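[1] Let me see the structure of the following:
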Amino acid sequence: MVRRDHLERAVLESLWGNPDGLTAPEVVDLLADRHLALTTVHTVLDRLRAKDMVVRERDGRVFRHRATRDREEMTADAMLAVLADSADHTLALSMFVRSVSPADAEAIRKALGGRRV
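    Modelled structure (predicted):
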């Protein structure tokens, strides 16, 4: 059984790779190695729409779906959600920053406007 979040992620990956959007049959074709039914893809797209992660627009007789946010925005959202679960944000951030690579630490410094981390 494929986990729902893995399937949602695969569909989002397909959409991120096609910024003009995809129809459900096009998603099925792109994920052909998963042997998904069209109804399954429709269900996943509907769930993603309910989460405001996907929008759909009519394109003739079909709907074209697009991701509402890019991969990096969703990664940042996931990181913030995990931090929100922490009882001690300062400790969690401290442990995170100490565990990143020097290159990532430099990227964090730049993102903070040069402030020392």
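[2] C-alpha only now, for contacts and for neighbours.
    Fine.
[3] quick one, helices of this structure?
    Along the chain, counting by DSSP state H, helices occupy 4-16, 24-30, 38-50, 71-84, 89-99, 102-111.
[4] Which one of these lies nearest to Arg64?
    Each of those has some distance to Arg64 by CA to CA; the shortest is helix 24-30, at 7.6 Å.
[5] Packing partners of that closest one?
    Helix 24-30 sits against helix 4-16, helix 38-50, strand 62-67, with contacts defined as 3 or more CA pairs under 8 Å, 6 or more residues apart in numbering; DSSP states H and E.
[6] Please generate a structure for the following sequence too, so the two can be compared:
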Amino acid sequence: MPRLGKLEAAVMDVLWSADGALTVRDVLEKMPPQRNLAYTTVMTVLSNLHRKGMVVREPAGRAYNYRPTVSREGAAAASLREILDAADDPRSVLLYFAETASEEESTVLRDGLARRDSLS
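    Got it, this is the predicted structure:
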């Protein structure tokens, strides 16, 4: 999964928070006003996200409707996978994470591993 720049991440946040597909205008209207973005800037970001495979677009008249191809959770998990794959010692990274995880996070991890093991 490609890394996202700050503006790409902000646009993806808008798409992930939406109930359905959005046009460029819809995304622009939902962006924080302090960003003060041009329509063409948002259009370029969405085109880049489409090229990267992060969004699909469907014709909607003379425009496109955009929707994410991956969930927020899926994107976060892919980023973690990328970090582990790039690490010289992924085992140490995982162990460090486990040592710093909260009790709730530890429980979630244990439950997830148990569920995975039961499917095998």
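[7] Could you save the helices of structure 1 as CSV and add columns showing distance to Arg61 of structure 1?
    Putting these into CSV (distance: least, CA to CA, whole Å) gives the following:
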stretch, distance to Arg61 of structure 1
helix 4-16, 19
helix 24-30, 12
helix 38-50, 15
helix 71-84, 29
helix 89-99, 48
helix 102-111, 44
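[8] mind putting these in TSV, mean neighbour count included?
    Shown next, in TSV, are the helices of structure 1 (neighbours: other CA atoms under 10 Å):
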stretch	mean neighbour count
helix 4-16	17
helix 24-30	18
helix 38-50	16
helix 71-84	12
helix 89-99	12
helix 102-111	13
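[9] Enumerate every residue touching the nearest residue to Arg49 of structure 1 once chain neighbours are set aside.
    In space, and not counting its chain neighbours, Arg49 of structure 1 is closest to Val55: 5.9 Å by CA to CA, 6 or more residues apart in numbering. Going by CA atoms under 8 Å, 6 or more residues apart in numbering, Val55 of structure 1 touches Arg49, His65, Arg66, Ala67, Thr68.
[10] out of those residues, who has the most neighbours?
    Neighbour tally across these (other CA atoms under 10 Å): the maximum, 26 neighbours, falls on Ala67.
[11] Is it in contact with Glu57, as I believe?
    No: if you go by CA atoms under 8 Å, Ala67 of structure 1 and Glu57 don't touch, sitting 11.6 Å apart.
[12] what about the residue nearest to Arg49 of structure 1, distance to Ala87 of structure 1?
    34 Å (CA to CA, to the nearest Å).
[13] again, but for Ala37 of structure 1
    Taking CA to CA, one finds Ala37 of structure 1 at 42 Å from Ala87 of structure 1.
[14] How about Glu57 of structure 1?
    Distance from Glu57 of structure 1 to Ala87 of structure 1, by CA to CA: 41 Å.
[15] More neighbours: the two, which one.
    Shown here are Glu57 of structure 1 and Ala87; by other CA under 10 Å, Glu57 has more neighbours (13 against 9).
[16] For Ser47 of structure 2, give its distance to Ala10 of structure 2.
    Counting by CA to CA - Ser47 of structure 2 and Ala10 of structure 2 are separated by 14 Å.
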